[in-house]
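Undergrad: Predicted model, plus sequence, below.
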Amino acid sequence: MQQHTGTQSPPPGCPAHGNLSLYGTQFGSDPDGHYDYLRKLGPSAPVDIAPGVEVELVTSYDAALYILQNDATFVRDSRRWRALNEGRVPADSPALPMMAYRPNALFSDGAAHARLRQAVTDSLVKVNEHRLARQVQQVADYLIDQFSRQRLGQADVVADYATQLPLLVFSDLFGCPAAIGDRIIVGISGIFEGSPGANEILGQALGELIALKRRHPGDDITSRLMEHSANLTDEEMANQLVTLLSGGTAPLAAAISTGTALMLGDDKYAQTQTSAGLPVEDAVNEVLWKYAPIANYAGHYPVQDVELAGRMLKANDPVLISFAAANTDPLMSEHRQRLSGRAHLAFGAGKHVCPAKDPALVIAVTAIETLLSRLPDVELRTPFADLSWTPAPWSRSLASLPIRFTPRSMQAPSPAARTHNAPSPVPAPALKQAAAPQPAKSTLWSRFLAWSKGE
């Protein structure tokens, strides 16, 4: 991965010239250098998360954990956002879709949060992880088959595999028929690509899915949410689905692509004649520690002025958690050994901890294992240290991951293929208003369903 500069002087846009900007090409080329500089200012510091949008960013692990677990003082309801209420946030700001209030568990507190979250956790707990792993393998086989035939031994793991796999798996988990599933994929993809109209496409498709499941429930997450004793309204259903769908797809794509990069580009994961290499689970865990897929998010709003290590956090001003910076806090190295290997904050902490972390791990690990098994001689086309990141503040994801391999027809993993331990039994970004996505994506789900039926 790109190495940070360890800059000792303020980078452009730093507090010496205004707030440090956590967006754009300079941030994308050196996120770790930005976090290093911010740590010199204390456990938190003001940054611009988007043009004209200031937030307090928490970079300390201990401070982040304190805020995540102190839900009485730091609440999630962004209707408190002072600058937004005073008209000081640009109406077209890309921060609004990510931070503005929605009636779902992510932006709720107290009894409202408990009710909405219980509906989600009760629906997710019924996901059979063995069945989920088989579905991931089937989707992975389909995607590998597609790019193996079309790319002549070369592919981009990000575009050809990691981005598409969660969309297809989620379409199955949420019980989407082909016509609706296609538009949901278009909508979700368009949101993260900034495509105009994506918000409306997703909203209309979810409305149709909810109406369909009201009439014909099935064995899927959408139906379970609908049948839950919380009695969710259609509006609550739609917003819960937005959280689960959009909040799971992009972080999973990042975990799959970055985990694959580690497996292929870091010597400690390589198989040799004398070493089996570390398993995929270890690579995914390293991703969660060092390259948190949700990098800066989880908006909190102090209910009163609060002092944090000598810095005053004003009531109703947004405080964001830098999961990326907190997990790599140098002070963590002093006591990380005595912590659980999963004490990272990539899934959050406290009452708002991600309820889908177990299924997410199954999907990520199975996706990487299947890729390595189906393409046993796969290797990176770009050196590990030269891979680049997208410049968005919200997620830590690779811009591309070029690979090469020997083209082959689909087959079961050979004994010589990479083998790893089987997997053991994502704060969701809101929608972004932003031309329609590429037409090819509009039939992704339909094409997969046809392939799975042998058509």
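TA: Nice, I can see it.
Undergrad: CA only for contacts and neighbour counts going forward, please
TA: OK.
Undergrad: element containing Gly28, please.
TA: helix 25-29 (DSSP states H and E).
Undergrad: Which helix runs longest in the chain?
TA: helix 234-265 (DSSP state H).
Undergrad: which helices and strands does that helix pack with?
TA: helix 164-173, helix 178-193, helix 198-215, helix 221-227, helix 280-290, helix 357-374, strand 379-380 (3 or more Cα pairs under 8 Å, 6 or more residues apart in numbering; DSSP states H and E).
Undergrad: this is the other structure I want to compare:
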Amino acid sequence: MQQRPGISGPPPGCPAHGNVQLYGPQFGSDPDGHYTYLRTLGPSAPVDIAPGVEVELVTSYDAALYILQNPASFVRDSRRWNALNEGRVPEDSPALPMMGYRPNALFSDGAAHARLRQAVTDSLATVNELQLVRQTQQSADYLISQFSSERLGQAELMAEYAQPLPLLVFSDLFGCPPEIGDRVIVGISGIFDGTAGADRVLGEALTELIALKRRRPGQDLTTRLMEHSAQLSDEEVLHQLVTLLSGGTTPLSATIGTAGALMLGDEWQAGLPVEDAVSQVLWNYAPIANYAAHYPTHDVELGGRVVRANDPVVISFAAANTDPRLAEHREQLSAKAHLAFGAGPHACPAKDPAFVIAVTAVESLLNRLPDIEVRVPFKDLTWVPAPWSRSLVALPVRFTPRTVTPASAHSQEARGAAQHRAANPAPQSASASSSAPKAKPGLFSRFLAWTRGE
């Protein structure tokens, strides 16, 4: 396990003069140093996760596992949040979109959680792994084709590959027609970028998708959620789709980018498989770094500190996975013992598909561009200065330019998918007019056209 040197002494914002701040460029440039200091305060410590928003951050692996596996004492329903109910959380806080309650499995407990989660897990279980690999390869080929023959063999892989790839795969899994898929991608991307109105764009697109599947069911995740015996309402289906998108795209992008950077770096041992790189990312660079807010049902003691009932306790997956106490036992631990996918009743239901997508995405990149190399050493790459995720800002690479075309193995499937979508057109938006100019094709439309050779 890699251990990077920590900061010496209390960082700015530490309890000596206020809470440690888990946001901003100083945290982004050295999160591990912050975790090292926080560990000196015990298994958990108070931090500011955003300006004016205090949470108890758990940095100990054992304490994190205990909380994740103890739903009787630690629940996920953020409507309990003391500070929010008392008006002490700024209305424009960036913590609210991440921690605020939504009617999905992530923020539910007990029977309500079991019902929603079963619908999600059963629906995901129907995804064929071979089909998922092919979908990922096809998405990878398209994205590589867009930059592989231009700009003198240079590209920025986060923006041009790692970030859009999961969006294409999920739009396909959801059974989106081209125009709806375009708006789903714009909406979910805008939410993470903080774009005004992105919530509305995504909500309207998914509402139209659900209405379409009510009329014309398909062999896709949306239809399977709608037809599940749990009998989810349309609103519940929508919120589970949003959860899959938000939990499955940005963390996957971070995993793909970091794993690719590791394998292309000078310190990577030649011959090790892509699976090893992805596993190392999940251990040492947890893509969801600090999240999973829990609310104690009663006052609890954590390492000598008393945390009040209904005050948020946030799990630092990044700190727990790199807990020095694990070092002596690491060889005995399973490669899957990391907490990057969580643990307990709220563990990520899509961890297996996520691993397949990440491995396939990195393999596809290396296979299509065999001489690809990074232009910046791994140690000099910069990270997004946000508490929630561990993701590279950019990954500049160079390679020998080449042309990538749709693989023949995918052509028949692509034609079949195109024929299905043609027979099941997207409903016209209420705001659309027959005389309105045709919108420029979005990412998903362009991808589907490319698979058809257009």
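TA: Nice, thanks for sending it over. None of the values given here were measured: they were computed from a predicted structure.
Undergrad: so can I have TSV of the helices and strands packed on helix 234-265 of the first structure showing distance to Gly13 of the first structure and mean neighbour count?
TA: Output for those, formatted as TSV (distance: least, Cα to Cα, whole Å; neighbours: other Cα atoms under 10 Å):
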stretch	distance to Gly13 of the first structure	mean neighbour count
helix 164-173	35	23
helix 178-193	25	24
helix 198-215	31	19
helix 221-227	44	21
helix 280-290	25	22
helix 357-374	35	22
strand 379-380	34	20
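Undergrad: For Leu331 of the first structure, which of these is the nearest?
TA: helix 280-290 (13.9 Å; Cα to Cα).
Undergrad: how big's the offset between that closest one and the second structure?
TA: For helix 280-290 of the first structure, the mean distance to aligned residues of the second structure following superposition is 0.2 Å (mean Cα distance after the TM-score superposition for the first structure).
Undergrad: Superpose on the second structure and give me the mean offset of the following helix or strand past that helix.
TA: Downstream of helix 280-290 of the first structure, the first helix or strand assigned by DSSP H and E is strand 296-302. Once superposed with the second structure, the aligned residues differ from strand 296-302 of the first structure by a mean of 0.3 Å; criterion: mean Cα distance after the TM-score superposition for the first structure.
Undergrad: Which one of the helices and strands packed on helix 234-265 of the first structure lies nearest to Ser44 of the first structure?
TA: That would be helix 280-290 among those, by Cα to Cα, at 19.0 Å.
Undergrad: That closest one corresponds to what range in the second structure?
TA: Per the alignment by TM-score structural alignment, helix 280-290 of the first structure matches residues 274-284 in the second structure.
Undergrad: Tell me how far that stretch lies from the chain's centre.
TA: Relative to its chain's centre, stretch 274-284 of the second structure lies at 15 Å (Cα atoms, centre = their mean, to the nearest Å).
Undergrad: what's around Trp81 of the first structure, how many residues?
TA: 22 (other Cα atoms under 10 Å).
Undergrad: Please verify my assumption that it contacts Val319.
TA: No: with contact defined as Cα atoms under 8 Å, Trp81 of the first structure does not count as touching Val319 (10.0 Å).
Undergrad: Just give me the residues shared between the contact sets of these two.
TA: By Cα atoms under 8 Å, 6 or more residues apart in numbering, Trp81 of the first structure and Val319 have these common neighbours: Tyr301.
Undergrad: Give me the contacts around the match of helix 280-290 of the first structure.
TA: So stretch 274-284 of the second structure is contacted by 1-2, 255-256, 258-260, 262-263, 287, 318, 321-322, 335-336, 338-340, 355, 358-359, 362-363 (Cα under 8 Å, 6+ apart).
Undergrad: Please name whichever of the helices and strands packed on helix 234-265 of the first structure is nearest to Arg115 of the first structure.
TA: helix 221-227 (11.7 Å).
Undergrad: Next up, identify which helix or strand Glu54 of the second structure is on.
TA: strand 53-58.
Undergrad: Repeat that for Ile49 of the first structure.
TA: Following DSSP H and E, one finds Ile49 of the first structure within strand 44-50.
Undergrad: Tell me which residue of the first structure lines up with Pro385 of the second structure.
TA: Using TM-score structural alignment, Pro385 of the second structure pairs with Pro391 in the first structure.
Undergrad: So which residues of the stretch 1-150 of the second structure form helices?
TA: 24-29, 31-39, 61-68, 82-85, 95-99, 110-125, 129-147 (DSSP state H, counting those that start in this stretch).
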